[in-house]
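> Below is the sequence, then the predicted model.
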Amino acid sequence: MSGRFDSDVYARRLQRAADLTREAGLDALVVGTGPDFRYLTGSGADTFERLTALIVPARGRAHVVAARLELAALRESAIADLDIDVVDWVDGQDPYELATAGLPTDARVAVSDSLPALHVIPLAARTTRAPELATAVLRELRMIKDDAEIAALRRAGAAIDRVHERMGEFLVPGRTEAQVAADIDAAILAEGHTAAEFIIVGSGPNGADPHHEHSDRVISRDDVVVIDIGGPVEPGYNSDSTRTYCFRPPNPEVAAIYDVLHQAQAAAVAAVRPGATAQSIDAAAREVITQAGYGDAFIHRTGHGIGLSVHEEPYIVGGNDDALRVGMAFSIEPGVYFPGSWGARIEDIVVVTADGCESLNTRPHGLVQLDG
């Protein structure tokens, strides 16, 4: 499968970036390597001490400034097919002069979040105004997924569902979390991902730590186990899905609490529609859990946007009054955590549609009982 979309996709994105730059009253964006750079060029180039950046002026042609030794990697991306200039430099030259060439001395320049201070400070010396953050422009670009991006996210969601479908092969009492994680890692690659971005195997009390990874703890038949896994599928769009497993029928208290969590996740999914606020989706899940008496056990936001980054905007959290729009993609993942005992989480990726949302994960949401 190709590592990028067609060049016309990137051409439209670059034009939209220029339009938004102009509307924001900026003279140019300087986008360092990372997800924003990949979104606009298709290139997964990674650099640090030598500047590689995309410069998007409000008016005129975009160009990439890159160290000459990085050119081969750039030619493998959509940059080769786009109507943009590539300005290369060698050690001893000043790439920051190249980046700001053609801009007025008092230019309003906005830099991407991923551009390190190592480059921001020399750029700042080339204009009389301090650089600004390009977050407002870039979030508007990336937050609404186009049809090609949604198709990529669907492929990623289906791939991680296939890994969860195989969990009975890996998650077996008597094995350590680390052993299970190693098998999941291999399965993530086998099912179409280019890497395992994260693997959480939280058994028993470790399930009460939302960001536990995996350890040498031996899994018991009495454990409840949280499995949160994901990673990129070409062209770089991520999966992220959590299911909770057990090996024998849970005791009545665990079963009752898990049922509350199940209802909360379903309520949040049902609340998704264009015009609803991000915080209202968080509230839909939180209200169910709080009314059942377990509000203190739900210790994180309900969700996060996803795309070329695992975590990006919009964030589904109290205080975020952004209105949902068609094409936004994000997780819905309420959880409950009881330190020293157990925890549980249910997570799907959803995409906002004209009349609600599409869930990109379809595995059962109940407490999945495996043979053990």
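Looks like it arrived, so ask away.
> For the rest of this, base every contact and every neighbour count on C-alpha atoms.
OK.
> residues touching Ala110, list them.
Ala110 sits next to 26, 28-30, 131-134 when contact means C-alpha atoms under 8 Å, 6 or more residues apart in numbering.
> Inside strands: which ones of those?
28-30, 132-133 (DSSP state E).
> which of these count as buried?
Buried positions within the ones in strands among the contacts of Ala110, assessed by neighbour count (16 or more other C-alpha atoms under 10 Å), are 28-30, 132-133.
> Closest one to Ile281 out of the residues you listed, please.
Leu133 (28.2 Å; C-alpha to C-alpha).
> who's in contact with the closest one?
110-113.
> now the residues you listed as a markdown table including distance to Asp85 and secondary structure?
Output for the contacts of Leu133, formatted as a markdown table (distance: C-alpha to C-alpha, whole Å; DSSP: H, G, I helix; E, B strand; the rest coil):
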| residue | distance to Asp85 | secondary structure |
| --- | --- | --- |
| Ala110 | 20 | strand |
| Val111 | 19 | strand |
| Ser112 | 20 | coil |
| Asp113 | 23 | coil |
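> what about versus this one:
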Amino acid sequence: MTTGTPAPFTAADYQARMDRAARSAADAGLAGVLVAPGPDLVWLTGYHVPADTERLTLLVLAAGQRPTLVVPTLEAPDAAKAAGADAMTLRDWTDGKNPYDVAAPLLEKSGRFGVSDNAWAMHLLGLQKTLPDTSYVSLTEALPMLRAVKDAAELERLAAAGAAADATYEEIKKVPFAGRKEIDLSRELADLLRRFGHEQVDFTLVCSGPNGANPHHAPGDRVIQDGDMIVLDFGGLKDGYGSDTSRTVHVGEPTAEEREVHDVVRAAQTAACDAVRPGIACQEVDRVARKVITDAGYGEYFIHRTGHGIGVTTHEPPYMIEGEEQELVPGMCFSVEPGIYLPGRFGVRIEDIVTVTGADGGGGKRLNATSRELAIVG
């Protein structure tokens, strides 16, 4: 597995992203985009700032206007070092002053703006008070495709993150499972993700026996037993881009029913991955997976969407779910993760990250390559 550090994104890369965001906003009938600390700000500018800071930090993007970052004076030196700083104008404000008076002149007085989803309510309310004729809509609603289509450098990082998750799975299968607590295996998964290059671990789910019927079960003190089916779901960020994979393993020999359920999920996951191609709606991926499971008699036990986008966060648009009519385009990356969950008994989930390729090169490519067979562990 390649573990080298990829080349950093350049100021030109960030300039292109900010320009694209401004154009997309104009095309959507918005006066601009307002970006608070969080993944959108990192993706657009390379500037990392704690998302829980109470001081206003706001990137303002609008067509025909130079990108401007409103930032607290005490954080301005760090903002000036960001990779995309050369493409922005910095406007700082000092404690004791009204930051909305600094931001307001950058906004149209009666415009409608897209706002990053994690913006603080008090900052949005502050802007509304200063500019009462403005209105706001979340970026997920207004510009869901803003980060959805990845370029070659982003795809390279996502592939490397997937390979690191695959290496983690291959190693965890070698350790003892029976007689150990879920939380101990969860910590071991986290250690392995870091060993294989992840700087951030977002989740390491170990859902054993009846806990496997809860898709988001938090690993606890349950001791894994012989005969348990175990859902493993883990991921995080490597070089700023996400991994997310699920495999289901079994302690000792499974029953015929357990094998049958696993086979159904594997068939559904394969069919959904095979269905990926440019031009189909996101909901079609969900429909394909759901039909396989429903036809096998387990439809009521598939209780979540088939997939979610991935990039600088491990969950982001687009979503593979009924009602999502956004068409797939080359460069999109998302999970395909159908599951069956039998309450009080066990669950099965299989998940790969898939990227949409060009029509001539096939419909989609998996970024995870580990076996999807039911693995037997000790």
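Thanks, I have it. Quick caveat, the model's predicted, so the values are computed rather than measured.
> Go through the contacts of Leu133 of the first structure and flag the ones preserved in the second structure.
Among those, the ones still in contact in the second structure (both residues aligned by TM-score structural alignment, their matches' C-alpha atoms under 8 Å) are 110-111.
> which position in the first structure aligns with Val264 of the second structure?
The alignment partner of Val264 of the second structure in the first structure, by TM-score structural alignment, is Val260.
> My error: substitute Leu237 of the second structure in the last question.
Per TM-score structural alignment, Leu237 of the second structure is aligned with Pro232.
> likewise Ala63 of the second structure?
Ala63 of the second structure maps onto Ala58 in the first structure, by TM-score structural alignment.
> quick one, what contacts its match?
Residues near Ala58 of the first structure by C-alpha under 8 Å, 6+ apart: 18-19, 21-22, 26-28.
> switch to 6 Å and redo it
18, 21-22, 27-28 (C-alpha atoms under 6 Å, 6 or more residues apart in numbering).
> Gly204 of the first structure now?
Taking C-alpha under 6 Å, 6+ apart as the test, what Gly204 of the first structure contacts is 223-224, 342.
> Give the equivalent position in the first structure for Gly297 of the second structure.
That one, Gly297 of the second structure, aligns with Gly293 by TM-score structural alignment.
> Could you confirm that match falls within a helix?
No: counting by DSSP: H, G, I helix; E, B strand; the rest coil, one finds Gly293 of the first structure to be coil, located in no helix.
> where's it relative to Pro250 of the first structure, distance?
20 Å (C-alpha to C-alpha, to the nearest Å).
> Which one's more surrounded, these two?
Under the criterion of other C-alpha atoms under 10 Å, the comparison of Gly293 of the first structure against Pro250 puts Pro250 first, with 16 against 12.
> Now do the SS call for the more buried one.
Under three-state DSSP, Pro250 of the first structure comes out as coil.
> Now which residue in the second structure aligns to it?
Per TM-score structural alignment, Pro250 of the first structure is aligned with Pro254.
> Find the helix or strand that the nearest residue in space to that match that is not next to it in sequence is a member of.
Nearest non-adjacent residue to Pro254 of the second structure, counting by C-alpha to C-alpha, 6 or more residues apart in numbering: Gly227, 6.6 Å away. In this assignment (DSSP states H and E), Gly227 of the second structure forms part of neither any helix nor any strand.
> Wait, Gly227 of the second structure touches Thr255, no?
No: with contacts counted by C-alpha atoms under 6 Å, Gly227 of the second structure stays clear of Thr255, the gap being 8.5 Å.
> all helices for the stretch 1-150 of the second structure, in order.
11-27, 39-45, 76-80, 99-103, 121-130, 139-142 (DSSP state H, counting those that start in this stretch).
> counterpart of the second one in the first structure, which residues?
Against the first structure, the aligned range for helix 39-45 of the second structure is residues 35-41 (TM-score structural alignment).
> Next, the mean deviation of the matching stretch compared to the second structure.
Mean deviation of stretch 35-41 of the first structure from its aligned counterpart in the second structure after superposition (mean C-alpha distance after the TM-score superposition for the first structure): 0.8 Å.
> Go ahead and name everything in contact with that stretch.
Here stretch 35-41 of the first structure has contacts from 10, 31, 44, 78-79, 308, using C-alpha under 6 Å, 6+ apart.
> What residue in the first structure is paired with Gly96 of the second structure?
Match for Gly96 of the second structure (TM-score structural alignment): Gly92.
> quick one: that match and Glu49 of the first structure, what's the gap?
Gly92 of the first structure is 13 Å from Glu49 of the first structure, by C-alpha to C-alpha.
> ok, now His211 of the first structure?
31 Å.
> Also Leu69 of the first structure?
13 Å.
> cool, and Gly305 of the first structure?
30 Å.
> ok, these two, which is more surrounded?
Taking neighbours as other C-alpha under 10 Å, Gly305 of the first structure and Glu49 compare with Gly305 leading, 24 against 8.
> quick one: what's aligned to the more buried one in the second structure?
Checking TM-score structural alignment: Gly305 of the first structure goes with Gly309.
> residues touching that match, list them.
Gly309 of the second structure neighbours (C-alpha under 6 Å, 6+ apart): 315-318, 333-334.
> Save the contacts of Ala58 of the first structure as CSV, and put in distance to Ala283 of the first structure too.
Shown next, in CSV, are these (distance: C-alpha to C-alpha, whole Å):
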residue, distance to Ala283 of the first structure
Ala18, 36
Thr21, 34
Arg22, 36
Asp27, 40
Ala28, 38
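> Nearest to Ala278 of the first structure among the residues you listed?
Using C-alpha to C-alpha, the contacts of Ala58 of the first structure come closest to Ala278 of the first structure at Thr21, 25.4 Å.
> ok, how many other residues are close to the counterpart of that closest one in the second structure?
Aligning on TM-score structural alignment places Thr21 of the first structure opposite Ala25 in the second structure. Using other C-alpha under 10 Å, Ala25 of the second structure has 24 neighbouring residues.
> how close does the match of Gly297 of the second structure get to Arg50 of the first structure?
54 Å.
> Check Thr277 of the first structure too.
For Thr277 of the first structure, the distance to Arg50 of the first structure (C-alpha to C-alpha) stands at 41 Å.
> Between those two, which has more neighbouring residues?
Each of Thr277 of the first structure and Arg50 has its neighbours counted (other C-alpha under 10 Å); Thr277 has more, 22 against 17.
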